[in-house]
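Enquirer: After the sequence you'll find the predicted model.
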Amino acid sequence: MIKVDDEQQFVDEIIDLEEFAKSEKVPPTRCRGYRIRIGKQFYTVTRSTMTGRELLELAEKTPVERFRIDQKFRGGQTKRVELEETVNLATPGVERFQTLPLDQTEGYTARRQFRLPEVDEEYLNVSGLLWETVLESSKRRVIVYNFPVPDGYNVSTVDLNLQIDTGYPDTQLDMVYFHPPLMLGNKKAIAAIRDDSFDGKAWQRWSRHRTSANPWMAGEDYIGTHLGLVEHWLECEQLKVNK
């Protein structure tokens, strides 16, 4: 039970930020500590503010200059945290953090058959993942290789592609395509999927769409925010394993 000191407004409890975000509750600014998730690991900290550098050091991602860390919010939105940038853990909606290595892939020349907006190319270049833009007939797609998949699936990483319509970025990104096909560990069927062919491979299309409560915002949304939604979709489907 949460105990609040009326004089100091101190919450005598460890606050789980992920649970607070999912419940749409506002975390207290003064409490015994915060339980935060970085990647798949949980940590308890006693301060309400931390820098990107401190978060990476906490997760033992060193040297920190070889990694980036993203702040993830309820609903799949993401924001990169710079090394010396201060994060307020009591900000409403902060769900968790994700780290990405900045190592460059060597020995392979990635295909760049069409250009993306600068913000997309910058995001993908620092993601640590190999990516390509591929044009096939009238289809324009971005392929991202070895994208991390949460526990509960048949693989730990998967290739994915996103269809880039000619009106993008004013028109929204929609759905996602996976290779190889994803399956849940409990063999439970994944709803709203179908087969798709592109770049000589069989892909699994997930028909997942934005809602009126979370519409595409031209000028704000881009590949990075859409991949945040993809992670959210993967996590939501994985929750069915325990149901």
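Expert: Perfect, I can see it now. Numbers count the residues shown, from 1 in each chain.
Enquirer: switch to C-alpha atoms for all contacts and neighbour counts from now on
Expert: Noted.
Enquirer: which helices and strands sit right next to the lengthiest helix in the chain?
Expert: Counting residues, the longest helix in the chain under DSSP state H turns out to be helix 223-238. If contacts are counted by 3 or more C-alpha pairs under 8 Å, 6 or more residues apart in numbering; DSSP states H and E, helix 223-238 sits against strand 78-81, helix 118-126.
Enquirer: What is the last one packed up against?
Expert: Meaning helix 118-126. Using 3+ C-alpha pairs under 8 Å, 6+ apart: helix 118-126 touches helix 223-238.
Enquirer: Which positions in the helix it packs on come out as buried?
Expert: 223-234, 237-238 (16 or more other C-alpha atoms under 10 Å).
Enquirer: hmm, back to that, which of the helices and strands packed on helix 223-238 is buried the deepest?
Expert: Highest mean neighbour count of the helices and strands packed on helix 223-238: strand 78-81, a mean of 18 (counted as mean count of other C-alpha atoms under 10 Å).
Enquirer: what's next to the very next helix or strand once past that strand, contact-wise?
Expert: For strand 78-81, the following helix or strand on the C-terminal side (DSSP states H and E) is strand 86-88. By C-alpha atoms under 8 Å, 6 or more residues apart in numbering, the residues outside strand 86-88 that reach it are 48, 49, 50, 51, 52, 81.
Enquirer: that older thread, relative to helix 118-126, how tilted is the longest helix of the chain?
Expert: Per axes from the mean of the first three to the mean of the last three C-alpha atoms, to 10 degrees, the angle that helix 223-238 makes with helix 118-126 is 60 degrees.
Enquirer: any idea of the angle the longest strand along the chain forms with helix 223-238?
Expert: Ranked by number of residues, the top strand in the chain under DSSP state E is strand 139-148. Interaxial angle, strand 139-148 versus helix 223-238 (the same axes, to 10 degrees): 60 degrees.
Enquirer: what packs against strand 139-148?
Expert: With contacts defined as 3+ C-alpha pairs under 8 Å, 6+ apart, strand 139-148 has these neighbours: strand 131-136, strand 157-163.
Enquirer: Can you tell me which of those strands is most buried?
Expert: The most buried one of the helices and strands packed on strand 139-148 (mean count of other C-alpha under 10 Å) is strand 157-163, showing a mean of 20.
Enquirer: Next, the angle from it to strand 131-136.
Expert: For strand 157-163 against strand 131-136, the angle by the same axes, to 10 degrees is 50 degrees.
Enquirer: just checking, next helix/strand downstream of strand 157-163?
Expert: Immediately after strand 157-163, counting by DSSP H and E, sits strand 176-179.
Enquirer: Run through the neighbouring helices and strands of that following strand.
Expert: Applying 3+ C-alpha pairs under 8 Å, 6+ apart, we find strand 176-179 packed against strand 157-163, strand 201-206.
Enquirer: okay, pairing it with this:
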Amino acid sequence: MKRGWWLALVTTLSSLVVSNGAAADQSITALAPFEVFADGFRDLRGIAIDASGNVFVADREAGTVTRIAPNRTRAVVASGLQHPVGLAFDFAGRLLIAEEKANRVVRVEANGGRTPIILNVTRPRWHAVHENGTVFVSTQRLTRDTDRDGDDDRDSDDESDGAEIILALTPSGQLRLFADGFKGLQGLALNHTGRCDLQDPDSERRERRHARCGRTDEPVQEARGARTRQAGGSLPHG
């Protein structure tokens, strides 16, 4: 299945997965027949689908990622996360989770352990993986005013602190600036041509920038203050 079809399926599922409260309080209207795929989540954010058709959903408030099998059975694959938002799979089939409050992106290993692959970025939310292995992730710009430690108890939905940027983690482990000047990003995906689509509702526009073999259309700059960790040091898993 092509990446474009996966994106369409994820978009459809994200519109169908609703909370118990929403389902009870209001009816759902749609232009075509639909069914509620899953409910009961407290603060649903990222959705991703693996090659076997399992649907993975991030519950930001609960700090969990749940796997929903094609037969609708559920299993929590990660818990104790600090505000998980974005989900994506690398091309080895491993799940990548953006932990917004912990300021990192982690990889879930086959044994359930979690390995940080990006550390010390500010409020990472959305990410996508290029076919060459480059990981694109949206974060807030790294400045003295916005760079805070992971113990900040403010609601990180408050996006008044500064502009958002897109970083690119190359297969060689370099973390670079890919694009900037965004605010309130709500999605990040790569289509089958390798273009990076960014949903920026504040500016009511959709930006497209081409990702070619780990390079960017913008002058390459090192991401100040951030660092990567490609192997070792797995986190405890729940």
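Expert: Sure thing, it's come through. Since we're looking at a predicted model, the values are computed, not measured.
Enquirer: Overlay the chains and give the TM-score.
Expert: Here the TM-score for the pair of chains, by TM-score structural alignment, normalised by the length of the second structure, is 0.31; 119 aligned residues with a C-alpha RMSD of 5.5 Å.
Enquirer: Next secondary structure after the top strand by length along the second structure?
Expert: Assignment by DSSP E gives strand 175-182 as the longest strand of the second structure. Note on strand 175-182 of the second structure: by DSSP H and E, the next helix or strand toward the C-terminus is strand 187-190.
Enquirer: Remind me what the helix or strand just after that next one packs against, helices and strands.
Expert: Where DSSP H and E defines the elements, the next helix or strand beyond strand 187-190 of the second structure is strand 195-200. Using 3+ C-alpha pairs under 8 Å, 6+ apart, the elements in contact with strand 195-200 of the second structure are strand 187-190, strand 205-210.
Enquirer: so which of those gets nearest residue 16 of the second structure?
Expert: Closest to residue 16 of the second structure of these is strand 187-190 (C-alpha to C-alpha; 16.7 Å).
Enquirer: Outside of that closest one itself, list whatever touches it.
Expert: 3, 7, 126-130, 137-138, 196-200.
Enquirer: Could you export the buried residues of helix 223-238 of the first structure as JSON lines, including distance to residue 143 of the first structure?
Expert: JSON lines is the format used below for the buried residues of helix 223-238 of the first structure (distance: C-alpha to C-alpha, whole Å):
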{"residue": "223", "distance to residue 143 of the first structure": "11"}
{"residue": "224", "distance to residue 143 of the first structure": "13"}
{"residue": "225", "distance to residue 143 of the first structure": "16"}
{"residue": "226", "distance to residue 143 of the first structure": "14"}
{"residue": "227", "distance to residue 143 of the first structure": "12"}
{"residue": "228", "distance to residue 143 of the first structure": "16"}
{"residue": "229", "distance to residue 143 of the first structure": "16"}
{"residue": "230", "distance to residue 143 of the first structure": "14"}
{"residue": "231", "distance to residue 143 of the first structure": "16"}
{"residue": "232", "distance to residue 143 of the first structure": "19"}
{"residue": "233", "distance to residue 143 of the first structure": "18"}
{"residue": "234", "distance to residue 143 of the first structure": "17"}
{"residue": "237", "distance to residue 143 of the first structure": "22"}
{"residue": "238", "distance to residue 143 of the first structure": "23"}
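Enquirer: returning to that earlier point: what would the helices and strands packed on helix 223-238 of the first structure look like in a markdown table with distance to residue 42 of the first structure?
Expert: Listed next are those as a markdown table, based on distance: least, C-alpha to C-alpha, whole Å:
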| stretch | distance to residue 42 of the first structure |
| --- | --- |
| strand 78-81 | 18 |
| helix 118-126 | 24 |
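Enquirer: thought residue 157 of the first structure was touching residue 178?
Expert: No: with contacts counted by C-alpha atoms under 8 Å, residue 157 of the first structure stays clear of residue 178, the gap being 10.2 Å.
Enquirer: For the residue nearest to residue 123 of the first structure when sequence neighbours are not counted, give me its contacts.
Expert: With sequence-adjacent residues excluded and distances taken as C-alpha to C-alpha, 6 or more residues apart in numbering, residue 123 of the first structure is closest to residue 224, at 6.5 Å. Counting by C-alpha under 8 Å, 6+ apart, residue 224 of the first structure makes contact with 78, 120, 123, 124.
Enquirer: For residue 10 of the first structure, see how far away the second one is.
Expert: In this structure, residue 120 of the first structure and residue 10 of the first structure are separated by 42 Å, where distance is defined by C-alpha to C-alpha, to the nearest Å.
Enquirer: now swap in the third one and tell me
Expert: Between residue 123 of the first structure and residue 10 of the first structure the distance, using C-alpha to C-alpha, works out to 39 Å.
Enquirer: max-length helix in the second structure?
Expert: Assigned via DSSP H, the second structure shows its longest helix as helix 3-16.
Enquirer: Any buried residues in that helix, and which?
Expert: Buried residues in helix 3-16 of the second structure (16+ other C-alpha under 10 Å): 6, 7, 10, 13, 14, 16.
Enquirer: What is the burial count for residue 201 of the first structure?
Expert: Using other C-alpha atoms under 10 Å, residue 201 of the first structure is surrounded by 10 other residues.
Enquirer: so who does the closest residue to it other than its chain neighbours touch?
Expert: Once flanking residues are discounted, residue 201 of the first structure sits nearest to residue 179: 7.7 Å by C-alpha to C-alpha, 6+ apart. Contact partners of residue 179 of the first structure, counting by C-alpha under 8 Å, 6+ apart, are 158, 159, 160, 201, 202, 203, 204.
Enquirer: The second one contacts residue 176, doesn't it?
Expert: No: with contact defined as C-alpha under 8 Å, residue 159 of the first structure does not reach residue 176; the gap is 10.4 Å.
Enquirer: where do the contact lists of those two overlap?
Expert: Counting by C-alpha under 8 Å, 6+ apart, residue 159 of the first structure and residue 176 have no common neighbour.
Enquirer: I'd say residue 68 of the first structure and residue 79 touch.
Expert: No: Residue 68 of the first structure is beyond contact range of residue 79, at 10.9 Å (criterion: C-alpha under 8 Å).
Enquirer: Now do the longest strand of the second structure against strand 205-210, angle only.
Expert: 150 degrees.
Enquirer: Mind giving me the packing neighbours of strand 175-182 of the second structure?
Expert: strand 164-169.
Enquirer: what packs against the strand it packs on?
Expert: By 3+ C-alpha pairs under 8 Å, 6+ apart, strand 164-169 of the second structure packs against strand 135-140, strand 175-182.
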